[in-house]
Structures are given as structure tokens and as C-alpha cells.
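Asker: Here is a sequence together with a model predicted from it:
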Amino acid sequence: MVKLTVNGQPAQFDVDPEMPLLWALRDVLGLMGTKFGCGIAQCGACTVMVDGMPRRSCVTPVGSLEDASITTIEGLAVGDRPHPVQQAWIDEQVPQCGYCQAGQIMSAVALLEENPEPSEEEIARAMTGNYCRCGTYPAIRAAILRASGQETGPPAANASERTIDRG
């Protein structure tokens, strides 16, 4: 039996301790926001926070997390109010297919908790390893800048002028 706190609530997992956290969250708790992408910690779709740090849940054995505090995409909002990063994602109209967005948002939250006013270069560096097949990287950067209070223009004002920049 592995005991954790998930999104502020106690949780117990009576599973093989080698089960990846991703599957414990999805299959045992029914938290479907965290996505399976690659299974080898390379794409970032499965990113969650473990004790405040971003972690790839697809390769993290649930048994290694006894008494840890896990935050998933479902745990960011406060009541009906989205987390500021989630609101910035909405304002900047970031998602296209949306599959990678939970992991992107979790990585952005971790970045802003560590560095509340990152430069575009720091954003690019921190978000490396979170892949978006739709190529919404410019919108992701704009949303992170907005969430940090550095973007002051109207939401998605220049969305049609963005070009794909993967770096």
C-alpha cells in the first residue's frame, strides 16, 4: 500500500510499487488529465508536480513516492477559478489538439514558481522536452509571459502573426 497526497487529498494505492505514477493516477484515481505520450520521459505529456517539482509520471514508480505530494492538472484550479497559467493558456488560445497541454501547463507552473519573471530564453530552456506536435510554441511562450505579468497586450492579439519556433 502506497500512501500519497494527490491534489490535496489523501490517496492510497494498493498496486504493484513498480506501476508508473501515470497509470495509478489514470487507472486507479480516474484523473485523466495527465496524458501518456511516449512512455520514456521524452515528450512531457505526462508531467505532474511531485513535492513541487515537475516529474515525468510515465517513468516514476508509484512505490518510490511514499508520502509525496502530487499535483496534477486537475489540482491547479481553485474552485471554478483557473490557475493563472491555465487562464493565460485560455487568453492566448494556446491549444490546437490539446493533447500535450496538461504537461506543458505543469512545466510552465514549475518554471514560474522557480522564476516568476523568466526571459523568453529562460522559457525556451525550461520548456525544452515538452513537445507539441501542433507547433504552438509561440503561443505557449506568450501564455507564460502573460502568466508572469510580462505580457500586457490584449489576449491573442498577434496570434495570426506567430510563426513556428521550436527553440
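Answerer: Everything's here; your move.

Asker: Going by C-alpha atoms from here, please, whenever you check contacts or count neighbours.
Answerer: Fine.

Asker: The longest helix seen in the chain - contacts with which helices or strands?
Answerer: Ranked by residue count, the top helix of the chain under DSSP state H comes out as helix 101-114. Helices and strands touching helix 101-114, by 3 or more C-alpha pairs under 8 Å, 6 or more residues apart in numbering; DSSP states H and E, are strand 47-50, strand 53-56, helix 84-91, helix 120-127.

Asker: repeat that for 10 Å
Answerer: Helices and strands touching helix 101-114, as assessed by 3 or more C-alpha pairs under 10 Å, 6 or more residues apart in numbering; DSSP states H and E, comprise strand 47-50, strand 53-56, helix 84-91, helix 120-127, helix 137-147.

Asker: ok, and here's another one to check against it:
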Amino acid sequence: MRLSTTVNGEPVIREIEPRTLLVHFLRDDLGLTGTHWGCDTSNCGTCVVWLDGEPVKSCTVLAAMTGGHEVRTVESLEKDGVLDPVQQGFMECHGLQCGFCTPGMLMTARALLDRDPDPSEATIREAISGQICRCTGYTSIVHSVQWAADHPAGAPGDTVAAEDAAADEPAPQPVGGAS
């Protein structure tokens, strides 16, 4: 079947098998390997992306269902060499260990902060409750999201952009965007 969708702001038209899962379409057809594939059963949450602005587990969505809709992946968080505050928070507060759950956590955290810019610890824990991290015990992830809430992009004294602009070394790679 012919699929016409938008991924990270870019129109995409591809011929796909109707049974193709969104996670496989993103990784295999589009090469967007930041979205991790963990369980195929909706249990782990490593594959969270946004569909029309709402976090979804891409292992439970058929790519065909995204026709005419907007998909956003972890690769979209970094803009023009500037990390999203959530990405920066995960770096600052050690919100990742092995990094496998990180892309899904980042997308879930960004969605939460877009809805609630100052969430409580309980709200953060509830938001990420559908995702499994086997390394961190979640405390550092919660601290990372709290850091991001305290350092919104473009805020006065925003160190995310200022530090990147002042650095003599290349800008850091987006957290959670690696394969």
C-alpha cells in the first residue's frame, strides 16, 4: 500500500506492507534508529514516539495508521545543534545508564513538560510508569525531568544554548538518537 505521512516535519511517501509496525517503518524504511525496538508487546516503552502530538508505543501502531498524520521521533528533539532541555537534563542528572529506554523516556518527558511545565515528582513518575528502565531505578530519570522543567528552552540564563555556543568543541550528539 502507499503511505503518505509526515515524520519530523518532513513529508514521507512510501510503499509499505499493510502489516508493518510503525517502529519497523521508522527504523527500517526511514533509517530513524533513535526509536528503539524492545518487546513488540507494549510493555517496555522504548519505542515511544508522538502521533499527532500524543505519545504512543510505536510497536502497537501500524505504519498505515499514520497516513495523513504527523509522527515525531526522538531525532526531532535537537534543533540546530541545540539539545532539548530534556536531553540536556538526562546528561546533567545521569538519567541514562545503558540508554536503551532513553528515547522513549525523552519523548514521554517532553510530552509531559509540554502539557505541564512544572510537574510534581508524582506526576513525572506517573507519566513514565508505562516504561521500563532496568538500570537506573528511575530516581535519576525523575531528576532529569525536573532539571528540564527548571531549565526550559529559551529561558533567561538558558545554559543549554549558551554552553553550546561558547564551546570550542562540536555540539554534543542528541541523547537517545543513536542506534
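Answerer: Nice, I can see it. As the structure is a prediction and not an experimental result, all values here were calculated from the model.

Asker: where does the TM-score land?
Answerer: Here the superposed chains carry a TM-score of 0.87, computed using TM-score structural alignment, normalised by the length of the first structure; 150 aligned residues with a C-alpha RMSD of 1.1 Å.

Asker: Show me the one of the helices and strands packed on helix 101-114 of the first structure that comes nearest Leu4 of the first structure.
Answerer: strand 47-50 (10.1 Å; C-alpha to C-alpha).

Asker: packing partners for that closest one?
Answerer: Secondary elements touching strand 47-50 of the first structure (3+ C-alpha pairs under 10 Å, 6+ apart): strand 2-6, helix 21-23, strand 53-56, strand 69-71, helix 101-114.

Asker: Reformat those into JSON lines and put mean neighbour count and distance to Glu92 of the first structure next to each item.
Answerer: Output for these, formatted as JSON lines (neighbours: other C-alpha atoms under 10 Å; distance: least, C-alpha to C-alpha, whole Å):
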{"stretch": "strand 2-6", "mean neighbour count": "19", "distance to Glu92 of the first structure": "29"}
{"stretch": "helix 21-23", "mean neighbour count": "24", "distance to Glu92 of the first structure": "28"}
{"stretch": "strand 53-56", "mean neighbour count": "21", "distance to Glu92 of the first structure": "23"}
{"stretch": "strand 69-71", "mean neighbour count": "22", "distance to Glu92 of the first structure": "24"}
{"stretch": "helix 101-114", "mean neighbour count": "22", "distance to Glu92 of the first structure": "13"}
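
Asker: Can you say which of those is nearest to Glu120 of the first structure?
Answerer: Closest to Glu120 of the first structure of those, according to C-alpha to C-alpha: helix 101-114, at 11.9 Å.

Asker: average offset between the closest one and the second structure?
Answerer: If you overlay the two and look at helix 101-114 of the first structure, the average distance to its match in the second structure is 0.6 Å (mean C-alpha distance after the TM-score superposition for the first structure).
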